[in-house]
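> Sequence first, predicted model second:
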Amino acid sequence: MTTTPAPGISRPAADDLFRSVFRRHAAGVAVITARGGNGPAGFTATSLASVSADPPMLSFGVGTGSSSWPAVAIAGHVGVHILGEHQRELAATFARRGADRFGPPTAWREGPEGVPVLDGVLAWLVGRVVARVPAGDHRVVLAEVVHGDFAGSGRPLLYHQGRFTGLRD
């Protein structure tokens, strides 16, 4: 699927406009995990959204060129972890290409449905994947929530202007 920019705007200008606008949009930071054929996989996401309350459903985007896509493409379940502002380095680790994301100092365990669950997060969910919708060079994954815990404490980590940050009072 290809898109055509609006009349009067070139493709490079549309790409620049898109990036500039979304740099101004503050987004919560999550780490998505899945059990892969070669071990656990995961990535940092700012595209997490609530989709439905009945049934409880969420969505996130994942690039088809990412190292995590092969695991997410076949996973029956995924983990969604809401990061706290004390977890900037964890967010950076899961965003970095080639990083050993599940090696020390990352603390994690096998959770429900065999999904990797990160320790110390504000909250986590496990969702049963119900759809993977093509969207340009990404897929939008829809998952129905089947397990979770919101017992963590602290303030949420945000992504704004190209960096991880926290809330200001």
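Ah, there it is.
> only C-alpha atoms for contact and neighbour calcs from this point on.
OK.
> can you give me the helices for the chain?
With DSSP state H as the criterion, the chain has helices at 11-23, 69-74, 88-95.
> Include distance to P55 and mean neighbour count when you put these into TSV, please.
Converted to TSV, the helices of the chain look like this (distance: least, Cα to Cα, whole Å; neighbours: other Cα atoms under 10 Å):
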stretch	distance to P55	mean neighbour count
helix 11-23	29	12
helix 69-74	21	18
helix 88-95	29	19
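> Make TSV out of these and add distance to P134.
Converted to TSV, the helices of the chain look like this (distance: least, Cα to Cα, whole Å):
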stretch	distance to P134
helix 11-23	19
helix 69-74	11
helix 88-95	22
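> you'd agree V126 is up against G79?
Yes. Using Cα atoms under 8 Å, V126 makes contact with G79 at a distance of 4.5 Å.
> ok, second structure coming up, stack it against the first:
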Amino acid sequence: MFHAYPTDAWTEAPKHDFSTSLSADEFKAVFRGHPGGVAVITADAGEGPVALTATSVSSVSAEPPLLIFSISALSSASEVLSRAETVVVHFLDANDLDLAKLGAARGVDRFADAHRWSRLVTGEPVYHDVRAWVRCAVIDRMGAGTSTVIAAHALQSHIERDADAGEPGDALVHHNRTWHRLGAHSRIED
């Protein structure tokens, strides 16, 4: 794989043996109270498109434009995402709740509705009418427990619905196992 950026920190991370650790249930309880923005990630490594809903997408750098996200090994999309050279990250708002639910559903064909998606000229599957999407080149992967952290360089974007600076728009977040819409009612300070 081509690495556009230094990867020593990713590939040579020290192994630790911790004598104590939070249980999976304790760790999940901590994060239930920490809301996350909702995205759907799509890719195709040659055998057909895959999609999954994620709340782990984070901006890393504006110059160069980098983002990261993680995928669980339990996801039906993990095998394809472990090989895909490019991905499309769809940033959702409350108008896209049905897509968020589709990407999170188990055992369904996320591409059965042919009117809902198409392929970019570069081949990646992209859903229509979402708030925004970014096509990215995968630049690195790192195993982390039962997940893989993927670093990606943003190549192309499209914004369908933008919020004015300082305004919440209709942001979609996942918090305590439920979907929420951020709006003017949720603002606590200017």
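Now that the structure is in, tell me what you want to look at. These figures come from a predicted structure and were not determined experimentally.
> Tell me how they score on TM after superposing.
TM-score for the superposed chains, counting by TM-score structural alignment, normalised by the length of structure 1: 0.89, backed by 164 aligned residues with a Cα RMSD of 1.9 Å.
> what sits in contact with each of V126 and G79 of structure 1?
Applying Cα atoms under 8 Å, 6 or more residues apart in numbering, one finds that V126 of structure 1 and G79 are jointly contacted by V115.
> T53 of structure 2 pairs with which position in structure 1?
Counting by TM-score structural alignment, T53 of structure 2 lines up with T44 in structure 1.
> Give me the nearest residue to that match, chain neighbours excluded.
V31 (4.4 Å; Cα to Cα, 6 or more residues apart in numbering).
> Contacts only, for that neighbour.
G42, F43, T44, A45, G79, V80, H81, I82, L83, A91, F94.
> Sort out for me which of the residues you listed are in strands.
G42, F43, T44, A45, G79, V80, H81, I82 (DSSP state E).
> Could you give the number of residues near the aligned partner of S75 of structure 2 in structure 1?
Using TM-score structural alignment as the criterion, S75 of structure 2 maps onto S66 of structure 1. By the criterion of other Cα atoms under 10 Å, S66 of structure 1 has 12 neighbours.
> So S66 of structure 1 versus V72 of structure 1, what's the distance?
As for S66 of structure 1, its distance to V72 of structure 1 is 10 Å (criterion: Cα to Cα, to the nearest Å).
> now swap in T46 of structure 1 and tell me
Counting by Cα to Cα - T46 of structure 1 and V72 of structure 1 are separated by 16 Å.
> for R155 of structure 1, same thing?
In this view, R155 of structure 1 and V72 of structure 1 are 28 Å apart by Cα to Cα.
> is it true that H175 of structure 2 touches R32?
Yes. Counting by Cα under 8 Å, H175 of structure 2 does reach R32; the two are 6.1 Å apart.
> can you pull the buried residues of stretch 60-75 of structure 2?
L66, L67, I68, F69, S70, I71 (16 or more other Cα atoms under 10 Å).
> All set, thanks.
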